[in-house]
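Peer 1: have a look; sequence and predicted model below, questions after that.
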Amino acid sequence: MDYIMGIDVGTSNVKAVLFDEKGTEIQVASRVSETINDGGNNEEQDMTIVWEKVKACITELMDSKVVAAEDIKGIGVTGQGEGCWLIDKEGKPLQNAILWCDGRAVAEVHKITEEHPEIGKLYHRTTGTPPLLGNQMMLLRWMKSHRKDVLDKGYKILFCKDWIRYNLTGKIGTEITDSFTSLIDAQTGKIAEDLMKELDIFEYRDYLPDPVNSDEVVGTILNSVAEETGLAKGTPVVAGALDTSATAIGLGAIHEKDACVILGTTCASEMVMRKEDCDFGAENSRYEKHPIKELYVELQPTLNGTPNIDWMLQNISNTKDFTEIDKMVESVPVGCGGVVYHPYISVAGERAPFYHPYARASFFGISQVTTREQLIRAVYEGLSLSIRDCLQNVDKHATLYLAGGGAKSPVWAQMIADVMGMKVMIPAGKELGAKGVALIAGVKLGIYRSYEEAVEKACVFKQTYEPNLKRTEKYDLLYELFRQVRIHNQQIWDYRHQMNKKIQAIKED
């Protein structure tokens, strides 16, 4: 039997996964990936450590001897998107990677959205994505303003998976789904040079590799990497894809109108579309490239996903047992006694389905009779309502595929089905991003004749949730309150930010 390796370099964990041609996860190796935070809104990772952890995962798989090295026919790499992974001419990191969830470029975003809105609109219309804090284009502009001495020593700016693929193959490059997050002219498919000129960063055009398609074989494993990890020399590596795009493939979302949600650090909501149906530059829209050439994705990747649950476990719940948590959530009726939670807990605010760098999480409607259980359920409902906020244009007759760590909870999956009024399907297996790039490699290398065959053979679903339409009717009402509160809060968030600056400026004796 043929096998494929998928590597998934997430923000919190890095993984190497072996799949057989039926899509079965044969073995998974994982390492925790540390994020460096300075106590403010900066989020970074040590690029060398990230590569060492990926290498450790590969070595663990190969040392297990579960499959022979020569039976692994190819490798695909996926990972967190956006950010700035800067290398010099020797291929060495010049600084820590600045991550997608970093908030330092707030002044740059403000300048082109508030002070020069015509440039902000050009940015959105050109790339299909509004100017956001973690966009590589915005971080390049920030680097020029604040770290030009470091930037000028650079050679190429990569994305996370490209850094790992470079270490595997020695080949520098990137591919279309990652580049489409902010660097590509959506109409031409090429680097948005005119936009770079407007942003006064065209001098760094050569730092941005011209992207290739996701399925292109870009190189083979370096002999040194093969010897160190146990991989076979000459194993081909495909370009891979952005994690959200790869997960769409891994879930089987390969047709127009397919929709999926990844319940992870970011709750990424996706709808598959054709280019002619994309309205590049429309308010609150964000488009990305699907790994299949003719398809695109309307993507709404919130900054705020499961970290809300982590915070709830640490500060509200009296248990960290998710079986007990599910029981508590299920014991509370829809609406939590009038308590609504807005899940904007990131230090960088929120980016989908709206942008606000100072958005913050909050409970609305607490009274003296509010219980711990109601607060816990409100966190889950708030996240679910945020997903609905992101999928306002979804076809309710379609199926919603659900993936990520949060999909393990049957109570949350049923809640999402009820909130959305849609059938929800949960895939077998957990490593959907790694599976996605494995299937991309499998199609390219001839293990599958087409993506349709790959999905038919490799995508299996273990659970289906039908919506309770009476609950959906209740959530229709709750969603309107959720949305109105978050709209009215935008001025409050701005006021809070200015107040905090004034408080910090007052020096006590």
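Peer 2: Okay, I see it. Numbering: from 1, shown residues only.
Peer 1: hey, let's count contacts and neighbours off CA atoms from now on
Peer 2: Noted.
Peer 1: now do the lengthiest helix in the chain: which elements does it pack against?
Peer 2: Criterion DSSP state H: the longest helix present in the chain is helix 469-505. In this structure, helix 469-505 packs against strand 340-342, helix 372-390, helix 410-420, with contacts taken as 3 or more CA pairs under 8 Å, 6 or more residues apart in numbering; DSSP states H and E.
Peer 1: and here's the other structure:
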Amino acid sequence: MVAERARARDILIGIDAGTSVIKAVAFDLGGRQIGAAAVPNRYEAGEDGSATQSLQQTWADCAGALRGLADRVDGLAHRTSAVAVTAQGDGTWLVGRGDAPVADAWLWLDARAAPTVAELDARPEARARFEATGTGLNTCQQGSQLAHMDRTRPELLDRAEVALHCKDWLYLMLTGVRATDPSEASFTFGNFRDRRYDETVIEALGLAHRRRLLPEIVEGTETTHPLSREAAAQTGLLAGTPVALGYVDMAMTAFGAGVYGGGTDVACSTVGSTGVHMRAVPVEAVHLNQEGTGYVIPIPVPGIVTQVQTNMAATLNLDWVLGLAAEILRDTGHAVPLSALIGRIEDWLHASRPGQILYHPYISEAGERGPFVDAKARAGFTGLSLGHRYPDLVRAVVEGLGLAMRDCYAAMGTLPTELRLTGGAARSRGLRGVLAAAVGAPARVSAREEAGAAGAAMMAAVAVGAYPDMDACVAEWVTPLLGPSEPPDPALAEIYGCLYPAFAAAREAMRPVWQGLDAARRVATPGDAASSRRSTP
């Protein structure tokens, strides 16, 4: 199929603007990655729970990544058939007159909307909102943040003409078009069944009087807009190059890694700093849990959506437990880089017995959002005894990630029959073995290096006619990169099957403890917490 295509325009570019880095990745029309460039991202985090990012700097960094890609791929501008953009999800990027930013963006990490989320969730309309969106309300989302701004910073919304997400902002800078995509539009303000805005949802959020801020919804596999002259001058690409608006990064990463295609009841987990757990199902098969948590996110296939549960922290837990050892070694004059300790995880797993200690991996200062929402949730060990040593703690943290993954999939209905993994942690065979056993399903690892950028580029491939539909694109871009099936160890799966009920019961029992700890911390640290801020790479 690929050999028959014209070679004058033989490259697709996928942009993936994450929280920590912005990547521009070039693929040939058959899905082979041929070049990549990245620029570090930065945001400001405050002790008041704020997490903000400059819109102008984000665009400058995106343009810089595209220029860097041109340095790595010969003739990039003239060879590019289309560009597609995805980015970090949720958050609020307000734009006003002349497409100028109103203020720095509130990121998905921003926790300031917590009081408003609690109030909105207590309203009688909350369940109707959840039934329409399939998505539990949390502080990450634009709907929550806009509702909170409306109460506490209404002047921001008064000056805004449109409320965008990160990828939408970059699309605006690339094309001059204010728009969003069906995924973020429907899980925030709409209905996953028709992928349109839902007035019941908007009213439940108390935002009917701010309805004008919601942009047009554009389907990126069908509609593109030309790269503007201004953007061409800044990126080095050719004006008029088609640009496709991708879906949110969670959906694009899972799509590029294999959440859709090649089997029934397949699940895909991205095990990175955060944990994202997804399964693709027909709209009519969506399971909405009674707790009202998780997301339902459309993917660029008609009639198919993903059910999603997300952990605020995944490998951040490993960074923490390994960081403890690194600090102790450094303080005793034996400094060891964290990368060296990561290589020891397999040894520590072999040196410890499974299922001895429970660990709840809620290490994020923003608490947890999947499969329950609690901004006060915190990590902890249960079951320590005198005989336990450091390898046991490391194993408990790894097992905690697996049990938290199972917790998320259990909230979507039955457990999956195949688990596809992506993210840096998926490279560890020992960790894969724990995750597979915790879920009770064979694991396959995607060899795709940049799954998010690939998922976006796949949308562009269909939009410009390189493939007739997404199924044909998946068959060439995704399926061949899936590794062999790795069945779970039966004995380990049995242990975790017995351990999981205790894991779930313990996290429920801990909720009043987390509340008490939060109250105690507030007494112990009086003063204006917002006055202390830090810059985060």
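Peer 2: That came through, no problem. Computed from a predicted model, the values in this text were never measured in an experiment.
Peer 1: if we can go back for a sec, columns distance to residue 237 of the first structure on top of the helices and strands packed on helix 469-505 of the first structure, output as TSV?
Peer 2: TSV is the format used below for these (distance: least, CA to CA, whole Å):
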stretch	distance to residue 237 of the first structure
strand 340-342	42
helix 372-390	34
helix 410-420	35
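Peer 1: could you dump those into a markdown table with mean neighbour count added?
Peer 2: Listed next are these as a markdown table, based on neighbours: other CA atoms under 10 Å:
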| stretch | mean neighbour count |
| --- | --- |
| strand 340-342 | 25 |
| helix 372-390 | 24 |
| helix 410-420 | 23 |
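Peer 1: ok, back up a step: the longest helix of the first structure vs the second structure, average offset?
Peer 2: By mean CA distance after the TM-score superposition for the first structure, the fitted helix 469-505 of the first structure averages 1.6 Å away from its aligned residues in the second structure.
Peer 1: residue 50 of the first structure - nearest residue in space that isn't next to it in sequence?
Peer 2: residue 33 (6.8 Å; CA to CA, 6 or more residues apart in numbering).
Peer 1: and what of residue 535 of the second structure?
Peer 2: Nearest residue to residue 535 of the second structure in three dimensions, chain neighbours excluded: residue 44, at 4.7 Å (CA to CA, 6+ apart).
Peer 1: now for that neighbour, how many residues are close by?
Peer 2: The number of residues packed near residue 44 of the second structure is 17, by other CA atoms under 10 Å.
Peer 1: cool, and residue 147 of the first structure?
Peer 2: Neighbourhood size, residue 147 of the first structure [other CA under 10 Å]: 12.
Peer 1: and the aligned residue in the second structure for it, how close does it get to residue 159 of the second structure?
Peer 2: Aligned by TM-score structural alignment, residue 147 of the first structure pairs with residue 153 of the second structure. Residue 153 of the second structure sits at a distance of 11 Å from residue 159 of the second structure (criterion: CA to CA, to the nearest Å).
Peer 1: go on, residue 462 of the second structure?
Peer 2: Distance from residue 462 of the second structure to residue 159 of the second structure, by CA to CA: 37 Å.
Peer 1: go on, residue 171 of the second structure?
Peer 2: If you go by CA to CA, the gap between residue 171 of the second structure and residue 159 of the second structure works out to 21 Å.
Peer 1: likewise residue 327 of the second structure?
Peer 2: From residue 327 of the second structure across to residue 159 of the second structure, the span is 47 Å (CA to CA).
Peer 1: what residues are up against the equivalent of residue 441 of the first structure over in the second structure?
Peer 2: Under the alignment (TM-score structural alignment), residue 441 of the first structure pairs with residue 460 in the second structure. For residue 460 of the second structure, the contact set (CA atoms under 8 Å, 6 or more residues apart in numbering) comprises 12, 82, 83, 84, 220, 221, 243, 244.
Peer 1: and those as TSV, adding secondary structure, neighbour count and distance to residue 350 of the second structure?
Peer 2: Shown next, in TSV, are the contacts of residue 460 of the second structure (DSSP: H, G, I helix; E, B strand; the rest coil; neighbours: other CA atoms under 10 Å; distance: CA to CA, whole Å):
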residue	secondary structure	neighbour count	distance to residue 350 of the second structure
12	strand	28	44
82	strand	26	48
83	strand	30	46
84	strand	31	44
220	coil	24	47
221	coil	25	47
243	strand	26	49
244	strand	32	47
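Peer 1: let's have those in TSV, adding distance to residue 493 of the second structure.
Peer 2: Listed next are the contacts of residue 460 of the second structure as TSV, based on distance: CA to CA, whole Å:
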residue	distance to residue 493 of the second structure
12	42
82	45
83	43
84	41
220	41
221	41
243	46
244	43
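Peer 1: straight-line length of stretch 217-235 of the second structure, end to end?
Peer 2: Stretch 217-235 of the second structure: ends 25 Å apart by CA to CA.
Peer 1: what range does it cover in the first structure?
Peer 2: The aligned range for stretch 217-235 of the second structure is 211-229, by TM-score structural alignment.
Peer 1: work out the gap between the matching stretch and the centre of the chain.
Peer 2: Put simply, stretch 211-229 of the first structure sits 23 Å off its chain's centre (CA atoms, centre = their mean, to the nearest Å).
Peer 1: ditto for stretch 318-332 of the first structure
Peer 2: 27 Å.
Peer 1: hang on, residue 382 of the second structure packs against residue 358?
Peer 2: Yes: proximity of residue 382 of the second structure to residue 358 meets the contact threshold set by CA atoms under 8 Å, at 5.0 Å.
Peer 1: now the match of residue 441 of the first structure: how far from residue 32 of the second structure?
Peer 2: 15 Å.
Peer 1: what lines up with residue 423 of the second structure in the first structure?
Peer 2: By TM-score structural alignment, residue 423 of the second structure lines up with residue 404.
Peer 1: how far away is that match from residue 305 of the first structure?
Peer 2: Distance, residue 404 of the first structure to residue 305 of the first structure, using CA to CA: 10 Å.
Peer 1: the two: who's more crowded?
Peer 2: Taking neighbours as other CA under 10 Å, residue 404 of the first structure and residue 305 compare with residue 305 leading, 25 against 22.
Peer 1: nice, that's everything, thank you.
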